[in-house]
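Trainee: Sequence and predicted model, in that order:
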Amino acid sequence: MQFLLRSQIKFFYRPSGLKNNPTFHPDSIVFTLVNKGGDDWAINVENTSPYYASFSGATVASGGREIDLQTTMLAPFSKDSWTAKLSDSLRGGEITLKARLINDYGSIEEIAHDLHP
């Protein structure tokens, strides 16, 4: 009989001088759909808070399909660009981003955001 245990521990130091509530607010993340020409697109992500934002994943729903995105941890007051894991075009209609944010307690909070081309 074999058992495999895999765990990951993240440690964040928060200086006492940080203002605001240490509970992260998903409203501090700004998502923007960017057309890079033709079928090439990306999601620009901006963290406007003084706290790190950890994501366990994200998808974009377009034309009845969900497209997985390559996500990253966002440092305070930083920007990044997320792209599809596999090359895929967005179809017309409503485009919705769903991101899974990991909070301070290790729980997943899902953020849903409508994107406009």
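Mentor: Sure, I can see it.
Trainee: can we go C-alpha only for contacts and neighbour counts from here?
Mentor: OK.
Trainee: what's the helix or strand for residue 16?
Mentor: Assigned by DSSP states H and E, residue 16 falls within no helix or strand.
Trainee: now residue 93
Mentor: For residue 93, there is no helix or strand it lies in under DSSP H and E.
Trainee: quick one: contacts for it?
Mentor: If you count contacts by Cα atoms under 8 Å, 6 or more residues apart in numbering, residue 93 has them with 62, 63.
Trainee: how about a cut-off of 7 Å?
Mentor: residue 63 (Cα atoms under 7 Å, 6 or more residues apart in numbering).
Trainee: all strands in the chain, in order from the N-terminus.
Mentor: Chain-ordered strands for the chain, with DSSP state E as the definition, fall at 29-37, 40-47, 54-62, 65-68, 79-82, 95-102, 108-115.
Trainee: Please dump the ones you listed into a markdown table; it should also carry distance to residue 6 and mean neighbour count for every row.
Mentor: Converted to a markdown table, those look like this (distance: least, Cα to Cα, whole Å; neighbours: other Cα atoms under 10 Å):
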| stretch | distance to residue 6 | mean neighbour count |
| --- | --- | --- |
| strand 29-37 | 29 | 14 |
| strand 40-47 | 29 | 18 |
| strand 54-62 | 16 | 19 |
| strand 65-68 | 24 | 16 |
| strand 79-82 | 27 | 16 |
| strand 95-102 | 18 | 19 |
| strand 108-115 | 18 | 15 |
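Trainee: Please compare the first structure with the one that follows:
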Amino acid sequence: MKSLFFLCSTLLLSVATYLFFPCMANAAVSIDGTRIVYPAKASEITIKMMNKGNSPSLMQIWIDRGNPETQPQNSDAPFVITPPIVRIDPKNGQSIRLMFTGEKVPQDRETLFWFNALEIPPVSAEQDKSSLQIAVRSRLKLFYRPAGLAGDAASAPNLVKWQIIPTAKGGYTLRGQNPTPYYVTYSKLNLQSGGQHYDLGNGMIAPLSSEEFSIKGMQSHSKQSQLIYRPMSDYGVGAENKTTVQ
């Protein structure tokens, strides 16, 4: 255990010499899937990674509760990660195992955690030791899904109720009410009202909760408003759909 702590501390110290980007634009290592679901009945799950680059990459894995500033040594998320640090050779894959430790979480809805994978590229002998290196982090949603939840996650985005709400400052917001026990995520939200189109970007609504999305530029709205949306499922981006807005 002491040797592992020393390795983690050394790795974190070395990352301080890199330029850090929380994106995957220049990453050589890809993660299988766009989200991770941990079913409560599973003893463990496996996340697959693949190094598509031409050089080995050192990966550090940790999970946080929603704060992107959480560092591996401060993470208190209820999961055991094996291995938490791994080298992946070029054109090779690696499986990461997650095991839930049994912390008490709500059993009537999903709980959201975040899976972090930090990729540290190698420094070749030809590179100047003072040259800037880039560490790239991928951050994926990790849903803990209790057993016996009503309905199913795939249908949840279609059950959200939408309503245009006037604001105190004279503008409007679009409120989505999620009556399901699942997180619903949208890669596209486009409101059509009064012959106008309003791009609301993407968004997520927590289980049994509501979320409001600002409608920039709306002066009035029609009773025949519609929302064009594209949900994200456990398997990726779903088909485009539309619904009536109150």
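Mentor: Happy to help now that I have it. Model, not experiment: these values are computed from the prediction.
Trainee: Report the TM-score for the pair.
Mentor: Put the two chains on top of each other and the TM-score (TM-score structural alignment, normalised by the length of the first structure) is 0.74; 113 aligned residues with a Cα RMSD of 2.8 Å.
Trainee: can you put the strands of the first structure in CSV and add distance to residue 8 of the first structure?
Mentor: Listed next are the strands of the first structure as CSV, based on distance: least, Cα to Cα, whole Å:
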stretch, distance to residue 8 of the first structure
strand 29-37, 24
strand 40-47, 23
strand 54-62, 13
strand 65-68, 23
strand 79-82, 23
strand 95-102, 13
strand 108-115, 15
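Trainee: closest to residue 89 of the first structure out of the ones you listed?
Mentor: strand 40-47 (7.0 Å; Cα to Cα).
Trainee: so where in the second structure does that closest one end up aligned?
Mentor: Aligning strand 40-47 of the first structure against the second structure (TM-score structural alignment) gives residues 171-178.
Trainee: now that stretch: how far from the chain's centre is it?
Mentor: Relative to its chain's centre, stretch 171-178 of the second structure lies at 22 Å (Cα atoms, centre = their mean, to the nearest Å).
Trainee: same deal with stretch 30-38 of the first structure?
Mentor: The answer for stretch 30-38 of the first structure is 15 Å, by Cα atoms, centre = their mean.
Trainee: Doesn't residue 8 of the second structure belong to a strand?
Mentor: No - assessed by DSSP: H, G, I helix; E, B strand; the rest coil, residue 8 of the second structure does not belong to a strand; its assignment is helix.
Trainee: Map it onto the first structure.
Mentor: Taking TM-score structural alignment, residue 8 of the second structure has no aligned residue in the first structure.
Trainee: do you know how far residue 8 of the second structure is from residue 27 of the second structure?
Mentor: Relative to residue 27 of the second structure, residue 8 of the second structure is positioned 21 Å away (criterion: Cα to Cα, to the nearest Å).
Trainee: Look at those two and report which has more neighbours.
Mentor: Using other Cα atoms under 10 Å as the criterion, residue 8 of the second structure and residue 27 rank with residue 27 on top: 21 against 17.
Trainee: show me the contacts for that one.
Mentor: residue 136.
Trainee: what do you get for residue 78 of the first structure?
Mentor: Going by Cα under 7 Å, 6+ apart, residue 78 of the first structure touches 46, 47.
Trainee: Also residue 77 of the first structure?
Mentor: 47, 48, 49, 50.
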